[in-house]
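K.L.:
Please work out how this folds:
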Amino acid sequence: MASQQNVVQASAKVISQSWLIILAFAAIYFIWGSTFLAALIGLQGFPPFMLAGLRFLLAGGLLLTGCLLSGERLPALREVAKNSISGILMLSGGTGSIIWAEQYISSGLAAILIATEPFWFIVLDRKAWRQYFSNKWIVMGLCLGMAGFLVLFLWPKQGESLFAHQISITAIIVVLVGAVSWVIGSLYSKYRTTTHSLWMNSSLQLIIAGVFCLLVSSITENWQGFAWDKVATGAWMALFYMSVMGSIVAYTAYIWLLTVRPPAVVGTHTYVNPVVAVVLGWLFAHEPVLLPQIISLLLILAGVLLVNIPTYQKSS
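P.N.:
This next block holds a predicted model:
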């Protein structure tokens, strides 16, 4: 009888974890993919860097509160400095640039451009160049990703639709610079490790990035013409969604999945996020989905797949 109870309990535990894994993958696939649309909605009520700053401060404050309540102590000044550099590069530069650019380009196009991040990791991680460029799959993936990127610029009569204004080209460049900034910050964090928990480091990075974005906002954006009581309900909801669901729930799900599933499998969100962003932008923001965007997305995602083949082979 006892053995039957143990079997039932073990089965229930497996089923419970299976559901948690499904929900966690749903979070990193769809929540992260939907934050591009949420940013677009948030921009209807907030200036871009104010929106980014409030998002980071809210998420970082909640995470830091959780760390302190669990008994974790604040790190030394040197650790704070490392997290400051990572947070400003990754969040202010990476995510902040996306929010700013979505004033001028579609959320789907921004997501397609951000999908190139795996290629920037290869190009900028100089310490691993010998490993990367000696692998045929990675080299082929880089070439395919570059082809996908060039489609956006070289497609015949592209300028009549996608690049109707000079500011659109500027916004695309800003997103790409932001992607590079995210990768540099990630590599800095990788090679300049800190001693505190991932949660404490993340909370500090978010808070510092939030303060930095608000500082940029105070200098470059017109706060005198801003009225809190005039912010639409949808913009507030988008802000809280990005903060709680995007920066806390999905991120927590991502970290947990890394402990129960191979990193290569968890990393499949790279393929799903831009597709979700493009579809949601088309459905809810009535953003046009142009043929060159579809071709570019397919080529970039195929390139990312090739780049990750060595990782998949190791994890199998």
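
K.L.:
make it CA atoms for all contacts and neighbour counts henceforth
P.N.:
Fine.

K.L.:
ok, the closest residue in space to Gly178 that isn't next to it in sequence - contacts?
P.N.:
Excluding its sequence neighbours, the residue lying closest to Gly178 (CA to CA, 6 or more residues apart in numbering) is Gly94, at 4.1 Å. Residues counted as contacts of Gly94 (CA atoms under 8 Å, 6 or more residues apart in numbering) are 175, 177-182.

K.L.:
quick one: Gly94 and Ala250, what's the gap?
P.N.:
Gly94 is 17 Å from Ala250, where distance means CA to CA, to the nearest Å.

K.L.:
now Pro48
P.N.:
Counting by CA to CA, the gap between Pro48 and Ala250 amounts to 22 Å.

K.L.:
so which strand or helix has Thr195?
P.N.:
Using DSSP states H and E, Thr195 falls within no helix or strand.

K.L.:
What segments of the stretch 51-200 of the chain are strands?
P.N.:
Per DSSP state E, counting those that start in this stretch, the stretch 51-200 of the chain has no strands. Nothing in it meets that criterion.

K.L.:
And the helices in it?
P.N.:
Assigned by DSSP state H, counting those that start in this stretch, the helices in the stretch 51-200 of the chain fall at 77-87, 96-101, 107-114, 117-124, 129-133, 136-154, 166-191, 198-220.

K.L.:
one more to line up against the first:
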Amino acid sequence: MSVKDWLLALCVVVAWGVNFVVIKVGLQGMPPFLLAGLRFTLVALPAVFFVPRPRLPLRWLVAYGMTISFGQFAFLFLAIKLGMPAGIASLVLQAQGFFTLLLGALLLGEALRWNHFLGIAIATLGMFVLAEGGMLNQTTTGLTLLTMLLTLGGALSWAFGNISNKVIMSRHGA
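P.N.:
Next comes the predicted model:
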């Protein structure tokens, strides 16, 4: 990789990490669903003026927006508001990759290979270790079963958004 590629990758890592700190700060001043709705509005509103509406049924546009933009962040913001540590949330949210694989197999009939199952098994074991360690120290970490499940709900919502996007792209080429 070139130096430029390394710097771009570093920018992504920094932006992702800072994002969760900003979420935690934002939740100190407003309720989680209001912050999620505000985020959705601030992302969508400028796009309305500069990006033409995709040529696809409204239901798919709503499905994508409600899963990727609102649902994912509503679950995540509520989890963080209830005490989920921002750093752990950023890791747990990545379960969306494995949820996307499973949903693709269940809803779209995509084939899962042995390496998918191995990855899902390792990730699930990691989630259990993370959850058990965090919940043993609830007073210091803020990680509870509820905050873990809410964050996983955000990951699942993100995965449904990924599936919606795949269907949209295959059916409408938008």
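
K.L.:
Residue in structure 2 paired with Ile41 of structure 1?
P.N.:
Using TM-score structural alignment, the partner of Ile41 of structure 1 in structure 2 is Val25.

K.L.:
what kind of secondary structure is that match in?
P.N.:
helix (DSSP: H, G, I helix; E, B strand; the rest coil).

K.L.:
Number of residues surrounding it?
P.N.:
12 (other CA atoms under 10 Å).

K.L.:
before we move on, back to that, so what does the residue nearest to Gly178 of structure 1 match up with in structure 2?
P.N.:
Counting by TM-score structural alignment, Gly94 of structure 1 corresponds to Gln72 in structure 2.

K.L.:
same check, this time on Cys143 of structure 1
P.N.:
Under the alignment by TM-score structural alignment, Cys143 of structure 1 pairs with Ala121 in structure 2.

K.L.:
what do you get for Trp32 of structure 1?
P.N.:
Using TM-score structural alignment to pair residues, one finds that Trp32 of structure 1 aligns to Trp16 in structure 2.

K.L.:
I'd like to know how far its match sits from Ser90 of structure 2.
P.N.:
Taken as CA to CA, the span from Trp16 of structure 2 to Ser90 of structure 2 is 8 Å.

K.L.:
Comparing these two, which shows the higher neighbour count?
P.N.:
Each of Trp16 of structure 2 and Ser90 had its neighbours counted (other CA under 10 Å), and the higher figure belongs to Ser90 (16 against 12).

K.L.:
now the nearest residue to that one once chain neighbours are set aside: how far from Gly104 of structure 2?
P.N.:
Spatially, and ignoring its direct neighbours in sequence, Ser90 of structure 2 is nearest to Phe20 (7.0 Å; CA to CA, 6+ apart). Using CA to CA, Phe20 of structure 2 is found at 28 Å from Gly104 of structure 2.

K.L.:
for Arg39 of structure 2, same thing?
P.N.:
Arg39 of structure 2 sits 27 Å away from Gly104 of structure 2, going by CA to CA.

K.L.:
Show me which of those two is the more surrounded one.
P.N.:
A side-by-side neighbour count of Arg39 of structure 2 and Gly104, using other CA under 10 Å, places Gly104 first with 19 against 15.

K.L.:
residues touching that one, list them.
P.N.:
110, 163.

K.L.:
Ok, Leu113 of structure 1 next?
P.N.:
Leu113 of structure 1 makes contacts with 149, 172, 175-176, as judged by CA under 8 Å, 6+ apart.
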